[in-house]
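>>> generate a structure from the sequence data that follows.
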Amino acid sequence: MWYNNILETIGNTPLVKLNKVAKDIPATVLAKIETTNPGNSIKDRMALKMIEDAEKSGKLKPGGTIIEGTSGNTGMGLAIAAVIKGYKCIFASTDKQSKEKFDALRAFGAEVVVCPTNVDPEDPRSYYSVSSRLEKEVPNSWKPNQYDNLSNSQANYEQTGPEIWEQTEGKITHLVCGVGTGGTISGSARYLKEKNPNIQVLGIDTYGSVFKKYKETGIFDKNEIYPYITEGIGEDFLPQNVDFNLIDYFEKVTDKDAALMTREIARKEGIFAGNSTGAAVAGLLQMKDRFKEGDVVVVIFPDHGSRYMGKMYNEDWLRDHGFLKDDKLTARDIIAKKESAEIITIDSEKTVIEAINTIKSMNISQIPVTQQGSIIGKITESDILDALLENPALKSQPVQNITTAPFPYVDLNTSIDKISSMINKENIAVLVTDENGNPEIITQYDIINAISA
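Sure, this is the predicted structure:
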């Protein structure tokens, strides 16, 4: 058997039991692995449905341009369908999204416009506003508007819900799902609750989003809104696809817990999933008292980990955000293990011959160059040699004439791995400011010494 095109492979994704990450939950926990869709996310389902419905209604005409505000996954689904169906794509997205997502969209020939995250939806710079403006300006264009286009939730009513019902043989008791546009949870929930009204639907929200408070109080509280890191869930407005009547409860998850759980799923279950999956499983564990033996809990795993390589799967990124602290050595540890010695510098007005004498007498190979006490650059043995071979008269001239860019700066919490990767032929050391505000140089020798100490 073969398929006529890649779009026919959308759906029928596997249901996989979670074992290690869900060991403290008495229920059977099953993951709906949406990464097996051709665009590696659940958004393929609704992207194709929105396009097909727009074609039927005449809103999307042959040779047209699809314009959408998307964080990446919906864009991927739209872009794949556009390749097969002959449409162009322009996507507006936010600067908090991972670079990998944008690169993937561009790989399918889409144009991506990156907009600021920390602005109101009504702001002309927001990705909602930019996509709406482009739809008016670009001839023969159509904006799916995944947030308010009910084809989004209908796709999951027709596909995801029935698949879950059949795969669990109707035994599902709880559905756990991150809530962004609301299409996945609302469409799936509508089908499942028609089959069994007692099924509990639990939405995962993030801090900085309005969903949880709105569900519990009916109040849209702008004070709830602030920037957050977690991708794919939460909003600062109420999409029409979010049917609050179908969602029984919202659980909020922190950026840190979502990011770290994303990694745990890969390490404990061998499932390479994205950030909203981490949020969903972290939320599941926070709600463990809601589940009992005999329950069957299905958690939606919406997208693939490959789109988060520069973020949740990057240890330096995690450390920079204060999410990860481990036993690896840092710049602080390397300095502590160094023999205490005052850093040798040379003023930019000193001559090259004075620099040579300093290098010889101090038995060093590089010197930071200062101006009025601040480090402005560096000179190394090779810098001096190259300069003198070209012009021997430089000996009597100021070192600022042969000064090169300063060593890169790192902070005290920078990992030994990152420091080591920064030291190379061009940068034979890095600079760091110690606890007292004094500059320190870290060389390859210092790293070796710290490791072997």
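>>> going forward, measure contacts and count neighbours with C-alpha atoms only.
Will do.
>>> which residue packs closest to residue 198, ignoring adjacent ones?
residue 173 (7.4 Å; CA to CA, 6 or more residues apart in numbering).
>>> list the contacts of that neighbour.
For residue 173, the contacting residues are 198-200, 295-297, by CA atoms under 8 Å, 6 or more residues apart in numbering.
>>> redo that, cut-off 10 Å
27-28, 192, 196-201, 291, 294-298 (CA atoms under 10 Å, 6 or more residues apart in numbering).
>>> one more, for comparison:
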Amino acid sequence: MGGTPVVRLARLVDAGHAEVWVKLEGANPTGSYKDRMALSIIEAAAADGRLRPGQAVVEASVGSTGSALAFVCAATGHPLRVVSSGAAAVEKIRTMRAFGAEVELVPSPYGMTPDLVPAMTRRAAEIAAETGAYLVDQFHNTDMLPGYHRLGAELAAQLPGPAGLDAFCSYVGTAGCFLGATRALRAAYPGLRRVVVEPAESAVLSGGPAGSHQIEGGGIGARPPLLAPADHDEVLAVAEADAFAMARRAAREEGLLCGPSTGANLVAAIRLAARLGPGHRVATVQVDSGLKYLAGPLFAASP
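I've put the predicted structure just below:
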């Protein structure tokens, strides 16, 4: 886990723009940066006794957190229950079950809606209260930050030299990756511009109303509890259609197979590159592998 490669976009970025570098987190065991988060949380809870040997774990997840927790819990001997949703890609649900997790689905025919995550979170808390399972509570759990800090430290080490790094952008759900990575990157590059990415259809951080969208893993309809205004310098809203189109382009033009949230990251990074111009660098992350989305609409659409 970790030690993932970094590649520079070769064809999606126009001449005369800044370089765009992408950390390939799809190379982690379950194909997502959430593996870092899951391991960090489970290890920290076990180390201080909050999680006992063999104790069950429960969490709400509509993204890749459930898959990552299922992997880590299988390896560490903890039964897992996940409250998820029909808004999640079917591959993610099947991965959770393949690792032995028990999955309960909350109906969500309209995708990521403002009331979905609160409903799932309430159900996970009920299960924890009823069974005595350890509740991960990812939106409030700071134990994930060291795992993501390592991601940022790796990225800083992979982009040495006088060019440095001028901006980092990332789509936010819990905001754990954004916070951990930018804190490590700011230590190496004090002038780094920290840019949050969110869906235009639910651009709450940009001052807009909460709404429904299809970009899994973020845009929860509220400010993530761990993300303070001082933690970011800018917010970029990306339309769902643009995120999907960019994910398809990345596969065909760069050989980079990714999901919609990575598509949103790439749209934002390319916008920043156009603004910053030559002689600068922008970095973002491949959130997860596009292999998680082959059964859904992302790659079913015609070119």
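>>> got a TM-score for the pair?
Put the two chains on top of each other and the TM-score (TM-score structural alignment, normalised by the length of structure 2) is 0.92; 297 aligned residues with a CA RMSD of 1.9 Å.
>>> just to revisit the earlier point, how near is the residue nearest to residue 198 of structure 1 to residue 315 of structure 1?
To residue 315 of structure 1, residue 173 of structure 1 is 37 Å away according to CA to CA, to the nearest Å.
>>> map the residue nearest to residue 198 of structure 1 across to structure 2 for me.
Matched to structure 2 by TM-score structural alignment, residue 173 of structure 1 sits across from residue 166.
>>> distance check, that match against residue 222 of structure 2.
28 Å.
>>> what does residue 293 of structure 2 align to in structure 1?
Checking TM-score structural alignment: residue 293 of structure 2 goes with residue 308.
>>> oh, I was asking about residue 222 of structure 2
Match for residue 222 of structure 2 (TM-score structural alignment): residue 237.
>>> residues contacting that match?
So residue 237 of structure 1 contacts 120-121, 147, 181, 209-211, 220-222, 225 (CA under 10 Å, 6+ apart).
>>> and it, which of the three is it?
Assigned by DSSP: H, G, I helix; E, B strand; the rest coil, the conformation of residue 237 of structure 1 is coil.
>>> residue 225 of structure 1 and residue 214 touch, don't they?
No - in this structure, residue 225 of structure 1 is not within contact of residue 214 by CA atoms under 10 Å, at 11.9 Å.
>>> pull the number of nearby residues for residue 199 of structure 2.
Neighbours of residue 199 of structure 2 under the rule other CA atoms under 10 Å: 32.
>>> mind listing the helices for the stretch 151-300 of structure 2?
For the stretch 151-300 of structure 2, the helices defined by DSSP state H, counting those that start in this stretch cover 176-188, 240-249, 260-276.
>>> next, the angle from the last one to helix 240-249.
Same thing as helix 260-276 of structure 2. 90 degrees (axes from the mean of the first three to the mean of the last three CA atoms, to 10 degrees).
>>> packing partners for helix 260-276 of structure 2?
Identification of packing neighbours for helix 260-276 of structure 2 by 3 or more CA pairs under 10 Å, 6 or more residues apart in numbering; DSSP states H and E yields strand 19-24, strand 167-171, strand 193-199, strand 234-238, helix 240-249, strand 281-286.
>>> average gap between it and structure 1?
For helix 260-276 of structure 2, the mean distance to aligned residues of structure 1 following superposition is 2.0 Å (mean CA distance after the TM-score superposition for structure 1).
>>> ok, residue 137 of structure 2 touching residue 59?
Yes - assessed by CA under 10 Å, residue 137 of structure 2 is found in contact with residue 59 at 6.4 Å.
>>> shared neighbours, those two?
Joint contacts of residue 137 of structure 2 and residue 59 (CA under 10 Å, 6+ apart) are 121, 124-125.
>>> out of the contacts of residue 173 of structure 1, who has the most neighbours?
residue 192 (27 neighbours).
>>> trace that one over to structure 2, please.
Match for residue 192 of structure 1 (TM-score structural alignment): residue 185.
>>> I'd say that match and residue 169 touch.
No - counting by CA under 10 Å, residue 185 of structure 2 stays clear of residue 169, with 11.6 Å between them.
>>> list residues touching both of the two?
residue 194.
>>> about what we covered before: ok, the match of residue 173 of structure 1 to residue 97 of structure 2 distance?
Distance from residue 166 of structure 2 to residue 97 of structure 2, by CA to CA: 41 Å.
>>> how about residue 301 of structure 2?
Residue 301 of structure 2 is 28 Å from residue 97 of structure 2, by CA to CA.
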